[in-house]
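In: Okay, predicted coordinates and the sequence, questions at the end:
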Amino acid sequence: MKDIRPIRDEADYDWALSEIEKYFDDEPKRGSPAADRFEVLLGLIDAYEAKHWDIEAPDPIEAIKLHMSQSGRTNSDLAELLGSRPRATEILKRRRALTMDMVRKLNRDWHIPAEVLIQPYHLEKQNGSRVS
């Protein structure tokens, strides 16, 4: 493949980004040498970003809210899954911690990764102060 090299530093990373930029405007035909080059460059960029810019997973409550937003689920859907509307509201307002049973249901039925749901996160006291 023409001019492919490892991405070892920011200069290499910038070079790779500039190389793939043209493919976004004119996507190469699948199976062509240009498509193969594009795929290899994307893989190199992805590996570099994963190594150098570790993105923290959202806390469990933010993950639930994000999933609900992206999938069109409502508070009523969460209440149905967790067994009651007050429980779902307390979870979303950080007044109640997720139980392992809730984590299993969210993982099994909504496919939210369990490793995200079991992360520590803060809860709110009734007066609005935080508890870890």
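Out: Received, thanks.

In: C-alpha only now, for contacts and for neighbours.
Out: Fine.

In: got the buried residues for the lengthiest helix in the chain?
Out: Across the chain, the helix with the greatest residue count (assigned by DSSP state H) is helix 33-52. Residues of helix 33-52 classed as buried: 34, 37-38, 40-41, 44-45, 48 (neighbour count, 16 or more other CA atoms under 10 Å).

In: ok, second structure coming up, stack it against the first:
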Amino acid sequence: MNLLLARNVDYNYLRLYSLDRIEGVNLTDAHFVLPKDFCAKEYFAEYFGIVLDESVPLQRIVLRADKCHQHYMRTLPLHHSQREIYACDDYADFELALRPTYDFYMKLMSFGNMIKVLEPESLQEKIYK
């Protein structure tokens, strides 16, 4: 996927645009320069995927993977911050630190009943709804 990181002029925040979705481009006199200390690796570190929403706070998330899915979670972590905090024969608990955005919700829901959100309660409720 080819993406473009740009400032959205209507809302004055950074946004990712998928190049295959852009239908047209107009050249304007408006200019934007990233701050010299901007680091893309640091900026994206708190996000799961391509949905960027600075209004979503960074959160500690604890997921429980069932006895079969725990092996998948170990070999293919969901996020670079993921770490295993407990394991037994029946399940394993994993902790992540990220901003849970729409793409993260969709990923969790794709696992069905193989995982369970233990924390935070607000994320449990969103997944349930």
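Out: In hand now; what should we look at? Bear in mind that the values here come from a model prediction, so they are computed numbers and not experimental data.

In: Got a TM-score for the pair?
Out: Overlay of the two chains. TM-score (TM-score structural alignment, normalised by the length of structure 2): 0.22; 60 aligned residues with a CA RMSD of 5.7 Å.

In: picking that back up, toward the C-terminus, what is the element adjacent to the longest helix of structure 1?
Out: helix 60-71 (DSSP states H and E).

In: Can you tell me which helices and strands that next one packs against?
Out: Using 3 or more CA pairs under 8 Å, 6 or more residues apart in numbering; DSSP states H and E as the contact test, the elements touching helix 60-71 of structure 1 are helix 85-92, helix 114-117.

In: could you check the angle helix 85-92 makes with that helix?
Out: Interaxial angle of helix 60-71 of structure 1 relative to helix 85-92 (axes from the mean of the first three to the mean of the last three CA atoms, to 10 degrees): 110 degrees.

In: Please spell out which residues along helix 60-71 of structure 1 are buried.
Out: Along helix 60-71 of structure 1, these residues count as buried under the neighbour rule (16+ other CA under 10 Å): 60-61, 63-65, 68.

In: and the gap between residue 72 of structure 2 and residue 42 of structure 2?
Out: Remark: distance between residue 72 of structure 2 and residue 42 of structure 2 (CA to CA, to the nearest Å) = 26 Å.

In: swap that for residue 4 of structure 2, please
Out: Distance from residue 4 of structure 2 to residue 42 of structure 2, by CA to CA: 17 Å.

In: same question, residue 59 of structure 2
Out: With CA to CA as the criterion, residue 59 of structure 2 and residue 42 of structure 2 are 16 Å apart.

In: For residue 116 of structure 1, which non-adjacent residue is closest in space?
Out: residue 60 (5.8 Å; CA to CA, 6 or more residues apart in numbering).

In: hang on, the earlier thing: just the closest of the buried residues of helix 60-71 of structure 1 to residue 18 of structure 1, please.
Out: residue 63 (32.6 Å; CA to CA).

In: now that closest one: how far from residue 124 of structure 1?
Out: Distance from residue 63 of structure 1 to residue 124 of structure 1, by CA to CA: 17 Å.

In: Please name every helix or strand in contact with the one helix or strand residue 60 of structure 2 maps to.
Out: Residue 60 of structure 2 is part of strand 59-66, with elements assigned from DSSP H and E. Using 3+ CA pairs under 8 Å, 6+ apart as the contact criterion, the elements in contact with strand 59-66 of structure 2 are strand 91-98, strand 115-119.

In: Could you dump those strands into JSON lines and include mean neighbour count and distance to residue 66 of structure 2?
Out: Shown next, in JSON lines, are those (neighbours: other CA atoms under 10 Å; distance: least, CA to CA, whole Å):
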{"stretch": "strand 91-98", "mean neighbour count": "20", "distance to residue 66 of structure 2": "4"}
{"stretch": "strand 115-119", "mean neighbour count": "18", "distance to residue 66 of structure 2": "6"}
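
In: so which of those strands comes closest to residue 105 of structure 2?
Out: strand 115-119 (10.6 Å).

In: Show me what counts as buried in the following helix or strand past that closest one.
Out: Next in sequence after strand 115-119 of structure 2, counting helices and strands by DSSP H and E, comes helix 121-128. Residues of helix 121-128 of structure 2 classed as buried by neighbour count (16+ other CA under 10 Å): residue 123.

In: Lovely, talk soon.
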